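Asker: Build me a model:
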Amino acid sequence: MTTDELRSAWRGFNDLNSELLELALADGDLDEGSAATLLARLVGHIQYMGLLLRSDPARPTLINAQYSPWNWGHSNPDTLYLSARIDDAHDYRVFGTLGSVSQTTFGVYTGKGDQGTAVKVLADDLDVADDGTFEIIFGRERQGSNWFELSPGADSFCAYQTYGDWNREAKGTIRIECLGEPAGADPPSLAASTEAFGANLTASRELFTMWVKDIPARVFGALPKNVAIPPMQPPTAMAGAWFVPIAWELGEDQALVIDYQIPDGSPYVGICLTDRWSAMIDIESRQTSLNLGQSQIIDGHVRILLSTRDFGVPNWLDARGYRGGVVTWRATTPTQPSPPVVTVIGTDEIDRYFDPAQRLTPAERAAALARRHAHFADRNLP
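Answerer: Model (predicted):
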């Protein structure tokens, strides 16, 4: 009987992942980039759900929640996302040392995606010791100076560390623990394991469907092409961040010019490419994102070229292999900033917008990409 139960549970796993593949293929007409990365995205989703299957709110463990190849959700390549599963039956202590990154924020979340709610905390608003150490309590009863209420239904904690300059900034050391004395862990039983496995499959379907179908169709699919909308603040985004999602679509001999003015006093501005399923594109090996530390800036102004060929422009977003997707501009600022200006041009017009004398050689581009890979290799170490 035991083997029959295990085989049945595994058939459910196989059936689900076949279903998810078909869901991703439902819209058809995949460009080369989307088709080439889909299988790795599916495996990454399985890896991520495997981590969640083994998580325990009474013994929370931080994981890198947006590590390649799993990174649905229009994530930010400049941000290290550390996440842990929690619940509203426990109180939690978050502690450690703040790094030198541009911005560190913490959040406790209820629900998923753009329908969730959150308690958000900026590191700048905390009482922090002179040596950079800190302690935050997310709990049901007030305690300490850095206390924040744990909302009913809370199910996840996230720490965001956003780099403004990859070469000069360093991440902090962040930990989470459950307060009190959690009960000892019970030995596993087949009944409990298969029940948890089934619940994990349901959560897997819901998460995948939300990011691959529902939000692209409801939010990003409704955007006009190659137009910047006014900056917005989604409810579950990190504190202080404004977003401008730009749905782009280009013909073979077209490119996109994106101009923006750096908001006064903003500690962070960045822009990145995501594919049709809201996943970041090859962030560790290609220049698919740019922050202020990586951009050429003239009088507080940044001009970026999004194109499917490399024309040697320093401020280039590498869209090779894709016909369209979403490019997301982010800025941290207390008030709503002005949106970027987006212009579709022919590739024969690039020299009118970008000085031909300021082009990178292949060796210079390769050096920039090597630095990029080294940064992610260091960032993703525990």
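Asker: okay, CA-based contacts and neighbour counts for the rest of this
Answerer: Will do.
Asker: wait, what's in contact with Asp88?
Answerer: Asp88 makes contact with Leu150, Ser151, Pro152, Gly153, Ala154, Asp155 under the criterion CA atoms under 8 Å, 6 or more residues apart in numbering.
Asker: what comes up buried for the strand or helix carrying Ile215?
Answerer: If you go by DSSP states H and E, Ile215 is part of helix 215-218. For helix 215-218, a neighbour-count test (16 or more other CA atoms under 10 Å) marks Ile215, Pro216 as buried.
Asker: picking that back up, neighbour-wise, which one of the contacts of Asp88 leads?
Answerer: Counting neighbours by other CA atoms under 10 Å, Leu150 leads the contacts of Asp88 with 24 neighbours.
Asker: now the strands: where do they sit in the stretch 201-350 of the chain?
Answerer: 241-249, 254-261, 268-274, 289-291, 301-307, 316-318, 324-332, 341-346 (DSSP state E, counting those that start in this stretch).
Asker: Reformat those as TSV; add mean neighbour count and distance to Gly96.
Answerer: TSV is the format used below for those (neighbours: other CA atoms under 10 Å; distance: least, CA to CA, whole Å):
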stretch	mean neighbour count	distance to Gly96
strand 241-249	22	23
strand 254-261	20	35
strand 268-274	25	23
strand 289-291	24	26
strand 301-307	20	35
strand 316-318	22	35
strand 324-332	24	24
strand 341-346	16	40
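Asker: Also this sequence, please, to line up against the first:
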Amino acid sequence: MFCKFPTMQGRKQSISASRSMARTWLAAGLLMCSTTQAIAQANHNTNLEADVDWSDFSEMVRDLPDVLLDSLPERQRNDPDIQDGVKRVALSAVASAAIDALASDPDHPVFIPQVNQFLNVGQPNSDTTYRLARITPGGSYRLRGRKGNVRMAIIAETGLLPGNASQSSDEPGAPQPIHDINALGVDEDGRFDVLLSAERPDGYNGDWWQLQPGTDRLLLRLVSADWEREVDPALSIERLDAPVRRPASMLVDMKTALSNLINVTNFLAPVYLHKVESLREAGYINRLRKMPESTLGLPGQVYYEGAYELDGEEALIIEAKHPARCEYRSIIVTNDVFETSDWFNNQGSLNDAQAAVDRDGILRIVLAGKDPGVPNWLDTAGYRTGSIQGRWANCDTQPIPTVRKVPFADIRKHLPSDTPTVTKEQRETIVRDRRAGSQQRPLW
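Answerer: Model (predicted):
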């Protein structure tokens, strides 16, 4: 759907069109879908030819970082951190798209990694494992496996999105339903078995999810708060109305794979590159706002966001009256190119299993680039600018936290007197434990 890259001018026009569409999506608060008009206009400007070859891909990879960097405000282009960040975003987009291009077969689907700590594009949530399976609209699929006990295990249907060379429609389609693995029945071994199809087969009495017309992808999100104790589901997917055997003649066609690779890369790489700058332009610096609802957001989940700016001797105190009932909450930080801060090796995110509420019912988070010696430290990893994003899931209230900038030396003056002290040795243990817990979750 996006462009072929025959010339430098064509490449810049294609990325510009992708960037323009990304700005439209950001303004609308969407994750991966836009309005029909915006998609159709982008497709008109960036139609991909079917006869792509390896040189088209290699040219795109060669020029992508420079084109992305050129799209940023001039004051950011000479920043070494941003230059490196843009290259990482470009490489993450290529890597994620390459896995998709090689593994995507709607007749023989697999849930493959989409974004994570190492495919860090589009600001993944540190508690969420994201996987994607391509399917054929109208097909019949069986999903089965072990249920696990994570907070949320959700499969969202998505359809007619950018990044499919065989797609015949310019329309993104309406928001599609979600399916809850945790709501499925299980046998005595804790295993589930569910059919996904357009219609329930006659005489079938097992678990069944209705597949909506136009769905060509299934987005799996597994959300865990207690990384060491919660167990992720293990699941498989198979198509029932097509032969299971796949001879060599049915392997992925490389022209189609390269087309999809270019399309998905051009969609992923620029889509959120300007997000932090857009928050600054809107005046949300060291302030938070409710995020507009997304067509791929989860029901019952409310997000808040804002940009942060700190020098080395400042901190932000983030406060909110905690809901009386809340299934899940989290807060993360990103850098200026919207990469989620490294949550494996830093305390770069906090969820309800990791950040306690104070005795007065207030959740207090301290955002700083160095350790303030308090439990609820949110580590910027040394970045002085970036963004904050939080979420409340299935809570009875969804407060937008307040933010105060304070001198680093005065942090404890703004916290309850009984706030515990975390020593350097204790922090080392905490981070090593979270590193182990995050690695022990299945990423691939």
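Asker: Got a TM-score for the two of them?
Answerer: The TM-score (TM-score structural alignment, normalised by the length of the first structure) is 0.86; 374 aligned residues with a CA RMSD of 3.0 Å.
Asker: For the residue most central in space within the second structure, give its distance to Val271 of the second structure.
Answerer: Centroid-nearest residue in the second structure: Pro124, 3.4 Å away (criterion: CA atoms, centre = their mean). Distance of Pro124 of the second structure to Val271 of the second structure, given as CA to CA, to the nearest Å: 13 Å.
Asker: Then Ala324 of the second structure?
Answerer: Distance from Ala324 of the second structure to Val271 of the second structure, by CA to CA: 36 Å.
Asker: In terms of neighbours, single out the busier of those two.
Answerer: Val271 (23 against 9).
Asker: Name the single longest helix found in the second structure.
Answerer: helix 80-103 (DSSP state H).
Asker: Over to the first structure?
Answerer: Assigned via DSSP H, the first structure shows its longest helix as helix 2-25.
Asker: contact partners of that one?
Answerer: Leu42, Leu190, Thr194, Phe197, Gly198, Leu201, Arg205, Phe208, Thr209, Val212, Lys213, Trp277.
Asker: Give me the contacts around stretch 234-245 of the first structure.
Answerer: Contacts for stretch 234-245 of the first structure (CA under 8 Å, 6+ apart): 105-107, 109, 113-118, 120-122, 160, 220, 228-233, 326-334, 336-337, 339.
Asker: and with 6 Å instead?
Answerer: For stretch 234-245 of the first structure, the surrounding residues in contact (CA atoms under 6 Å, 6 or more residues apart in numbering) are Ala118, Lys120, Pro231, Met232, Gln233, Val327, Thr328, Trp329, Arg330, Ala331, Thr332.
Asker: From Arg59 of the first structure, how far off is the fifth one?
Answerer: To tie it back to what came earlier, the one meant is Gln233 of the first structure. From Gln233 of the first structure over to Arg59 of the first structure (counting by CA to CA), the distance is 32 Å.
Asker: now do Val108 of the first structure
Answerer: Applying CA to CA to Val108 of the first structure and Arg59 of the first structure gives a distance of 16 Å.
Asker: what about these two, which has more around it?
Answerer: When Val108 of the first structure and Arg59 are compared for neighbours, Val108 comes out ahead with 26 against 15, by other CA under 10 Å.
Asker: Please, where are all the helices along the first structure?
Answerer: 2-25, 32-53, 190-209, 215-218, 350-353, 362-379.
Asker: Which one of those helices lies nearest to Phe95 of the first structure?
Answerer: For Phe95 of the first structure, the closest of these is helix 362-379, at 19.2 Å, according to CA to CA.
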